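Enquirer: Next input, structure requested:
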Amino acid sequence: ITSKTVLLIKNSTTENSNDNGLARTPPMGWMAWERFRCDTDCKDDPQNCISEALFRDMADRLAEDGWRELGYEYVIIDDCWMSKARDPEGRLQPDPDRFPSGIRRLADYVHSRGLKLGIYADMGRYTCMGFPGTTLDRIRTDAQTFADWGVDYLKFDGCNSNALEQLLGYPLMSKALNATGRPMVFSCSWPVYVGSLPPEVNYTLLGEICHLWRNYYDIQDSWDSLQFILDWFFTHQDFIQPAAGPGRWNDPDMLIIGNFGLSLDQSRAQMALWSIMAAPLIMSTDLRQLDNAARAVLQNKVAININQDPLGVQGRRLLQEKSKIEVYWRPLVDSCSAVVFLSRRSDMPYIYHTSLSKLGFDKGSYQV
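Expert: Okay, here's the model as predicted:
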């Protein structure tokens, strides 16, 4: 293997399933957090601060640079968008200096570009970065506020809340969002706050109330961080893999391709593995400055088609060789498969021999 990854497919399909609900395939889009964090200094860093200008810029890029047509449709605000206080009626409100037009106008702009707007809130007294949180008595108010603004996606974090508040709050927010009558994808951070695995996490319940959920810690801009997440997901694949399917996805966190921590081969590895995992493809990079190599990885149609396969089965790790070559597999529609060979070696390219029988395939004729 001369690269970190190789994809094999047979009769790959580009068709999506009939979408009678939300997130029938893993959501795709862009989110602010990993790249832009909680930069609120719009005086000295206007290009990178969390502001309506940043999200308009990213909406423009998604609409004009070929992303929207590939399925990248959500522009998602993360933490630090809020004012430090609620309005006189007890509703969340955006920081007036950084979002002078308000979220409703920003949503209108995003929608005018053929895209959808996501927003962030936190189950607890405060968000992770100290902005107003959503306590149990505020859940219905906040859900209705987001609906009134035209929001299409909510990431609901869990900092500064306890296990009981989470047990009550996440299902309550799901009901409150549905009660607004506005379709909103619901992304839950619940599992990571209570240990990520059964019996502490009821993945059947999660699949009933959330469209996707964060299982593990935040991704950082490094190959080491990516590998830690990968190892956790596949070490525990017997517990979490069956929970995924159309409308309910395990979320290993954002794509960090195009930032500073990954080589080109490592970037290809993340794209291939996130596709095998049926993971949400949520980019967090500066689309205004993306180089052509990173763009080619993120816009790879084969990887996207595998990720968006309508069968919706999350892939599994088949083999971990002593040579530090690993093999991952995902079944697709029309009797197709996707296979990734991942090298964890750091020395040099490695020649790896395999066979149909070793990969679990029957004898026969295959298109590769």
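
Enquirer: When you work out contacts or count neighbours from here on, use the C-alpha atoms and nothing else.
Expert: Will do.

Enquirer: need the contact list for Gly258.
Expert: Contact analysis of Gly258 by Cα atoms under 8 Å, 6 or more residues apart in numbering lists 267, 285-286, 290-291, 294-295.

Enquirer: Secondary structure element holding it?
Expert: Using DSSP states H and E, Gly258 is not contained in any helix or strand.

Enquirer: Tell me where the chain has strands.
Expert: Shown for the chain, the strands assigned by DSSP state E span residues 7-9, 28-31, 74-76, 116-122, 153-157, 185-188, 212-214, 249-251, 281-283, 316-320, 325-331, 337-343.

Enquirer: Those into TSV, with extra columns for distance to Gly169 and mean neighbour count?
Expert: Shown next, in TSV, are the strands of the chain (distance: least, Cα to Cα, whole Å; neighbours: other Cα atoms under 10 Å):
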stretch	distance to Gly169	mean neighbour count
strand 7-9	41	18
strand 28-31	24	25
strand 74-76	22	27
strand 116-122	10	24
strand 153-157	10	25
strand 185-188	11	25
strand 212-214	14	25
strand 249-251	20	28
strand 281-283	25	25
strand 316-320	32	17
strand 325-331	34	20
strand 337-343	38	23
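
Enquirer: Which of those strands sits closest to Arg140?
Expert: Shortest distance between Arg140 and the strands of the chain, using Cα to Cα, is found for strand 116-122: 12.6 Å.

Enquirer: how distant is that closest one from the center of its chain?
Expert: 13 Å (Cα atoms, centre = their mean, to the nearest Å).

Enquirer: one more to line up against the first:
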Amino acid sequence: FFRTPSTAMATALALLGTLAALIDGAVATPGLGRTPPMGWMSWQVFRCQVDCSQTPNACINERLYMQMTDRMAEDGYVQAGYNTISIDDCWEQSSRDSQGRLQPNATRFPSGMAALGKYMHAKGVKFGIYSDEGTKTCGGYPGSLGFETVDAQSFAAWGVDYFKLDGCWNNQAGYAVGYPRMGQALNASGRAIFYSCSWPAYLGDDETAKPFSKMVDAGCNSWRNWADIQPTWASLLSIIDHWGDYSAVLQKTAGPGHWHDPDMLLIGVPGITMAEQEAQMALWSVVAAPLVMGNDLRAIPSESKRLLLNREVIAVDQDPLGRMGGRVSPKGEHEVWKRDLAGCAVAVALLNKGAEDAHVVLPLKEATGLAEAHARDLIKQQDLGPIKGMPQFLVKSHGVVFLRLTPNGGRCQY
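Expert: The predicted model follows:
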């Protein structure tokens, strides 16, 4: 049965209110998104499930987000850098109030969004929310088109820290006006809110034709580029191939404050093997992608959890140099992906897209510029010692070997 959590929330807020007040008092500051965001988002697993009587533990309601906040705070995710819980579509009432403001569904969010945000803040978690730059959201709820200012003011009043703006029920001409208008409204709201735009995901496949510089000007801190990820190897591989094909193009506009987003992490989601999960975690880190989990944190396998909490892999994604990497070998069954890191180090992912385990060759000098280096396996967290020439590594089917290479002598190759 569906249990309204208002009493539990009120008790928790009374105990945690002091810390909430400290975090909730934040004001707008420059420098959002200096490294890619990290957190959790509900869409991949929970979609638009609003029938809480039938699925009380998998329903878009405040209880779900409180439970995920608890898991983030208590299971080591916040300490590892995953600091944002994002509500996706289907949280709203079916219409705005008499003053034109968005309202949360009163049955599923009886305590209101400000209270939910305070609950998250009290646990050291940032509060993320969703809307759409169209007449409706993708799930059919009221969109923000024409209401950008009032919605930005509502989000600021609720203590929102992260905002995803989708692009259903609009068109290319409308995106070019609406996304900058929302960016201006967020900047004027008085609160620092990370702005995640879905603008380029609605502009087709050709990344060379997308106006990324205008997205930067619009204030977008990250943007979804392409197709939604699904919990299959075929979907994951299609995104990997797309990012590889357009690596050189995407690298030109990625950097601190504005990141390309290949969509949520499938780590811990049924249907994806452990090798495939390792491949996604490594390649997302190479391309400096947001690390936004799309799993159920209440029921995550221990091996997947260890991967998500691997500080050495996370450090590649969050590297302060802020330089996006990409594929540096020809497209094929075996590939080499590389990212330059601060301190003259290099991250290399050796990818095996084939159906069988295989040895993958790393042409060290050609791929990285290094004649020799000290290698560390980041997933296994093991030192491999010095390498040079054309070393080979055994890579699982659909998996990676993910290396951090430190040049002997410490001389940068970039």
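
Enquirer: picking up where we left off before, out of the contacts of Gly258 of the first structure, which comes closest to Pro191 of the first structure?
Expert: Proximity of these to Pro191 of the first structure was ranked by Cα to Cα; the top entry is Thr285 with 25.4 Å.

Enquirer: Just confirm the closest one contacts Gly261, I think it does.
Expert: No. Here Thr285 of the first structure lies out of contact with Gly261, judged by Cα atoms under 8 Å, at a distance of 11.5 Å.

Enquirer: more neighbours, these two?
Expert: Of the pair Thr285 of the first structure and Gly261, Thr285 is the one with more neighbours under other Cα atoms under 10 Å, namely 23 against 17.

Enquirer: What lines up with the more buried one in the second structure?
Expert: Thr285 of the first structure maps onto Asn295 of the second structure when the alignment is built from TM-score structural alignment.

Enquirer: contacting residues for its match?
Expert: With Cα under 8 Å, 6+ apart, Asn295 of the second structure has these contacts: 40, 42, 44-45, 265-269.

Enquirer: do you know how far it is from Glu62 of the second structure?
Expert: In this structure, Asn295 of the second structure and Glu62 of the second structure are 17 Å apart, going by Cα to Cα, to the nearest Å.

Enquirer: Leu236 of the second structure now?
Expert: 30 Å.

Enquirer: who's more crowded, the two?
Expert: Taking neighbours as other Cα under 10 Å, Leu236 of the second structure and Glu62 compare with Glu62 leading, 26 against 23.

Enquirer: Any idea how far apart the tips of stretch 252-270 of the second structure sit?
Expert: The first residue of stretch 252-270 of the second structure is 35 Å away from its last residue (Cα to Cα).

Enquirer: and it, which stretch of the first structure?
Expert: The aligned range for stretch 252-270 of the second structure in the first structure is 242-260, by TM-score structural alignment.

Enquirer: what's around Asn61 of the second structure, how many residues?
Expert: Summarising burial for Asn61 of the second structure: neighbours were counted as other Cα under 10 Å, giving 27.

Enquirer: Spatially nearest residue to it (excluding sequence neighbours)?
Expert: Taking Cα to Cα, 6 or more residues apart in numbering as the measure, Asn61 of the second structure lies nearest to Arg108, with 4.6 Å between them; neighbours along the chain are not counted.

Enquirer: Identify the residue of the first structure aligned to the one you found.
Expert: Residue mapping for Arg108 of the second structure onto the first structure gives Arg98, with TM-score structural alignment as the criterion.

Enquirer: wouldn't its match be in contact with Glu52 here?
Expert: Yes. Counting by Cα under 8 Å, Arg98 of the first structure does reach Glu52; the two are 6.4 Å apart.
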